[in-house]
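Trainee: Curious how this folds, go ahead:
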Amino acid sequence: MEKYPVLEVNLNKLRKNTEIVTDLCKDNGIEVAGIIKGFGGIVEAAKAMAEGGCTQIGSSRIEQLRSLKEAAVKLPLLLVRIPMLCELEDVVKYSDICLASEKETLIELNREAEKQNKKYSVILMYDLGDLREGVFYRSELIELARLVEFELNSLMLEGIGANLNCYGSVAPTHQNLTELSDAAEEIEKILQRSLNIVSGGGTTTLPLLIKGGVPDKINHLRIGEGIINTQDLPLYWDTDIEGLDKDTFVLKAQIIEINEKPTYPIGELMVNAFGEYGHYEDKGIRKRALVGLGNQDVGDSSKLVPKDKNIMVLGASSDHTILDIHDSEKEYKLGDIVEFNVLYQAMLFTSLSQYVNKKIRE
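Mentor: Have a look, this model is predicted:
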């Protein structure tokens, strides 16, 4: 008997989604680093993205890149989180390029690359206002570029990049990406050579790309969500890309209880298991089901999208998710399986949970 919950990975659909997105970017002079952290670095899925046209594979976790290196993935491996000093040996050993913003980190990275007799590549990050990683002033960026190019002989300045939307919710625009482009051109004049990479963000740059607003100098994007969680594009960014399949990853959970119950809790209310006050609407007595899956597995049950459109996710505790099945045309029974599409947060949690089984399908 199959064990649930299950996160099912469809490699053919993932490969096809990758082809569609990378072809779109290629038509605009942009290469794609396929970011695998959203699905926990599952090796088979990473290989599908490589086969689909990505020119690099990236993750924020060096452990995931190590697995790819050991699985003989041939593409350059990109670390997309600024490396910690304590992991530099592994960074140089198991990746080919990383994002960087700190002078001390660059000096130590150079020392480690020299020790491993390796020429290691870096992308210097420029903060365009989202206030996560990157130097804030162009003068600082230029100073770091000079350092890498002229003083750190075991490092290669591959290019510069920026991150947008992940922390400060700042949208990629023609204006802020032009600031990145202008900085790249200034650095190229100083170095008297072209930069290989000008990396203009990730999935959230795709809507601007489709509208034709990305400056020509941008030639690299770091995309995960726009390939693996394609329902996020229309939901969050009002963007549809023809042909993308939302069923690359499907979460399946088993029903462990079915009952008809009131829709408003009975008694004095307090905070729930997560220290939050719930919001409930009294709709009378309705049929509901519990599945053996909770916020410990998915992070936030509101990021689950039932494939049965007549099911509504009411909420979850650590180990149970409560579904309203009253209006469903299917007569669910104990032991039946409910399928969900997963938004990014749920994808991240379920792929990493040891309590969610992983099933790979071609």
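
Trainee: switch to C-alpha atoms for all contacts and neighbour counts from now on
Mentor: OK.

Trainee: and the residue nearest to Leu152 when sequence neighbours are not counted, how far is that from Lys103?
Mentor: Excluding its sequence neighbours, the residue lying closest to Leu152 (C-alpha to C-alpha, 6 or more residues apart in numbering) is Asn110, at 6.0 Å. Remark: distance between Asn110 and Lys103 (C-alpha to C-alpha, to the nearest Å) = 11 Å.

Trainee: what do you get for Glu140?
Mentor: From Glu140 across to Lys103, the span is 10 Å (C-alpha to C-alpha).

Trainee: follow-up on the earlier one: ok, the residue nearest to Leu152 - contacts?
Mentor: Asn110 makes contacts with Tyr120, Leu152, Asn153, Ser154, Leu155, as judged by C-alpha atoms under 8 Å, 6 or more residues apart in numbering.

Trainee: what's the spatially most central residue of the chain in contact with, if anything?
Mentor: By C-alpha atoms, centre = their mean, the chain has its centre lying nearest to Gly38, at 4.0 Å. Going by C-alpha under 8 Å, 6+ apart, Gly38 touches Gly224, Glu225, Tyr344, Met347, Leu348, Ser351.

Trainee: what's the neighbour count on Glu339?
Mentor: Glu339 has 19 neighbours, counted by other C-alpha atoms under 10 Å.

Trainee: How about it: what's its closest non-neighbour residue?
Mentor: Excluding the flanking residues, the one nearest Glu339 by C-alpha to C-alpha, 6+ apart is Lys252, at 4.5 Å.

Trainee: For that neighbour, give me its contacts.
Mentor: With contact taken as C-alpha under 8 Å, 6+ apart, Lys252 is in contact with Tyr4, Pro5, Val6, Leu7, Glu8, Ile337, Val338, Glu339, Phe340.

Trainee: Nearest to Leu235 among the residues you listed?
Mentor: Closest approach to Leu235 among the contacts of Lys252 (C-alpha to C-alpha): Phe340, at 15.7 Å.

Trainee: Would you agree the closest one falls within a helix?
Mentor: No - counting by DSSP: H, G, I helix; E, B strand; the rest coil, Phe340 is not part of a helix but strand.

Trainee: how about this one, so we can line them up?
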Amino acid sequence: MYPEVVIKIDKYKSNIKSLVERCSGANVKVWIVTKSFCAHPHIVSNLIDCGIDGLADSRIQNLKKMKDLNIKKILLRIPMLNEVDDVIEYADYSLNSEIETIYALGERARKKGKKHNIIIMLDMGDLREGVWPDDVDDFINKVLKIEGVEIKGFGTNLTCYGGVIPDENNLGRLVKIAKEMAEKYKLDLEYISGGNSSSYYLLEDGKLPVGINNLRLGEIAILGRETAFGKRIDMLHDDAFILRAQIVEIKNKPSVPIGNIGMDAFGNKPYYEDRGIIKRAIIAIGRQDINPDGLIPLDPNIDILGASSDHTILDVTKSERDYKVGDVIEFKMDYGSLLKAMTSEYVDKVVV
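Mentor: Model (predicted):
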């Protein structure tokens, strides 16, 4: 049923294996981030033999889907206090930056007769989650007094909020702080996690600071590009995930609406380029399911004009194909559009 996302599992696995091989050469272990495809069971079950060190997700609901898989599971998003029971139950590791949350995790872990592994997140300037570097010493001192949890590493997140590029300085400082804390408090660190797909370019350039031994990779494995500068990685496929949507109307119409222009359904006042009379195709997918600005038609002669919640309007005038109602248009997607499509219950997911 359309619309659908077709997941070419062999291409996706090939990307992951290539990344694991490249990272292994730099003594870096890979956690594959599964949130963009909502930890689809058929997909994640195919990843266990790719040489990855763990599966990471920001949603407990997705970790629950993976509970029977024999591999490390990591909660990426800072735990909410109301979900600490599930964190102990379904996550082998969680990323943390709040002492109150770690107290709660320790209490629940003790009640369950477990010890929960935590990665302390440091804010190296992106201003999302993390303990500020000046406060790390005091923070670690407090955490070590909490029974039921064990510090297994330090990590940071860059580019996702502030757009700060990972570099030798900020990741180098992460390594320095982690080693200082390990020496001072006799910590047995398993991981110094140097970020996400935006850190990969440093590894490619041979500039990843020594000591970084983990990367959390999502977008680069799915779309075949690093996220610091958006560079395509030659060894990776960029078409492992393809959106397919069906044409429900195709007509020759003006390119500019007729009448006074007000706000669209999303509160924006749109602008229209006057292209004269054009051949307009409407496909049955809209902003409720995708970000239209993140769609890349495989037919290079198609232009995306805009979208409402249920429909996306295309200019197919210059296409060499004579499109008709019922024909299917295929697209690559950027990360935001893929995230919405895979989350939408109205978009089928087909693993091939």
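
Trainee: Post the TM-score for the overlay when you can.
Mentor: Once the chains are overlaid, their TM-score stands at 0.97 when taken by TM-score structural alignment, normalised by the length of the second structure; 352 aligned residues with a C-alpha RMSD of 1.4 Å.

Trainee: returning to that earlier point: could you list which of the contacts of Gly38 of the first structure belong to strands?
Mentor: Using DSSP state E, no member of those sits in strands.

Trainee: Any chance of those residues in a markdown table with distance to Lys330 of the first structure and neighbour count as columns?
Mentor: Shown next, in a markdown table, are the contacts of Gly38 of the first structure (distance: C-alpha to C-alpha, whole Å; neighbours: other C-alpha atoms under 10 Å):
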| residue | distance to Lys330 of the first structure | neighbour count |
| --- | --- | --- |
| Gly224 | 34 | 25 |
| Glu225 | 31 | 23 |
| Tyr344 | 28 | 21 |
| Met347 | 26 | 27 |
| Leu348 | 29 | 20 |
| Ser351 | 28 | 25 |
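
Trainee: export those residues to a markdown table and tack on distance to Tyr94 of the first structure?
Mentor: As requested, these are exported to a markdown table (distance: C-alpha to C-alpha, whole Å):
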| residue | distance to Tyr94 of the first structure |
| --- | --- |
| Gly224 | 20 |
| Glu225 | 23 |
| Tyr344 | 26 |
| Met347 | 25 |
| Leu348 | 22 |
| Ser351 | 22 |
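
Trainee: residues touching the aligned partner of Cys54 of the first structure in the second structure, list them.
Mentor: In the second structure, the residue matched to Cys54 of the first structure (TM-score structural alignment) is Ile52. The contact partners of Ile52 of the second structure, taken as C-alpha under 8 Å, 6+ apart, are Val20, Lys29, Val30, Trp31, Ile32.

Trainee: average distance between the strand ranked longest in the first structure and the second structure?
Mentor: In terms of residue count, the longest strand belonging to the first structure (DSSP E) is strand 249-262. When the second structure is overlaid, strand 249-262 of the first structure sits 0.7 Å from its aligned residues on average, using mean C-alpha distance after the TM-score superposition for the first structure.

Trainee: Where in the second structure does that strand fall?
Mentor: Using TM-score structural alignment, strand 249-262 of the first structure lines up with residues 241-254 of the second structure.

Trainee: Tell me how far the matching stretch lies from the chain's centre.
Mentor: Centroid separation for stretch 241-254 of the second structure versus its chain: 28 Å, with C-alpha atoms, centre = their mean, to the nearest Å.

Trainee: Any buried residues in that stretch, and which?
Mentor: Neighbour-count burial for stretch 241-254 of the second structure flags Phe241, Ile242, Leu243, Arg244, Ala245, Gln246, Ile247, Val248, Ile250 (criterion: 16 or more other C-alpha atoms under 10 Å).

Trainee: Now those in TSV, please, with extra columns for distance to Tyr272 of the second structure.
Mentor: Putting those into TSV (distance: C-alpha to C-alpha, whole Å) gives the following:
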residue	distance to Tyr272 of the second structure
Phe241	30
Ile242	28
Leu243	26
Arg244	26
Ala245	24
Gln246	24
Ile247	22
Val248	22
Ile250	19
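
Trainee: Go through those and say which is closest to Asp86 of the second structure.
Mentor: Distances from Asp86 of the second structure to those, taken by C-alpha to C-alpha, are shortest for Phe241, at 30.5 Å.

Trainee: got the residue ranges for the helices in the stretch 251-362 of the first structure?
Mentor: Assigned by DSSP state H, counting those that start in this stretch, the stretch 251-362 of the first structure shows helices spanning 295-298, 344-352.

Trainee: how about the helices in the stretch 101-250 of the first structure?
Mentor: Using DSSP H, counting those that start in this stretch, helices in the stretch 101-250 of the first structure cover 103-115, 138-150, 174-191, 206-210, 225-228, 232-237.

Trainee: To Arg288 of the first structure, which of those lies closest?
Mentor: Ranking these by proximity to Arg288 of the first structure (C-alpha to C-alpha) places helix 232-237 first, at 26.1 Å.

Trainee: Need the residues that contact that closest one.
Mentor: Counting by C-alpha under 8 Å, 6+ apart, Thr204, Pro207, Glu225, Gly226, Thr239, Asp240, Leu343, Tyr344 sit against helix 232-237 of the first structure.

Trainee: Return the residues in contact with the first one.
Mentor: In other words, Thr204 of the first structure. Leu164, Asn165, Ala171, Pro172, Trp237.

Trainee: Map the fourth one across to the second structure for me.
Mentor: Spelled out, that is Pro172 of the first structure. Using TM-score structural alignment, Pro172 of the first structure lines up with Pro166 in the second structure.

Trainee: ok, back up a step: columns distance to Arg15 of the first structure on top of the helices of the stretch 251-362 of the first structure, output as TSV?
Mentor: Formatted as TSV, the helices of the stretch 251-362 of the first structure follow (distance: least, C-alpha to C-alpha, whole Å):
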stretch	distance to Arg15 of the first structure
helix 295-298	24
helix 344-352	17
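
Trainee: So for Ile218 of the first structure, which of these sits nearest?
Mentor: Across these, Ile218 of the first structure has its closest neighbour in helix 344-352 (25.3 Å, C-alpha to C-alpha).

Trainee: Pull up the gap between the aligned partner of Leu75 of the second structure in the first structure and Gly58 of the first structure, please.
Mentor: The alignment partner of Leu75 of the second structure in the first structure, by TM-score structural alignment, is Leu79. Using C-alpha to C-alpha, Leu79 of the first structure is found at 6 Å from Gly58 of the first structure.

Trainee: Quickly list what's touching both of those two.
Mentor: The contact sets of Leu79 of the first structure and Gly58 overlap at Leu65 (C-alpha under 8 Å, 6+ apart).

Trainee: Compare the two (neighbour count), which wins?
Mentor: Between Leu79 of the first structure and Gly58, counted using other C-alpha under 10 Å, the more crowded position is Gly58 (30 against 25).

Trainee: Just the element for the more buried one, please.
Mentor: Remark: Gly58 of the first structure resides in strand 56-59, with elements defined by DSSP states H and E.
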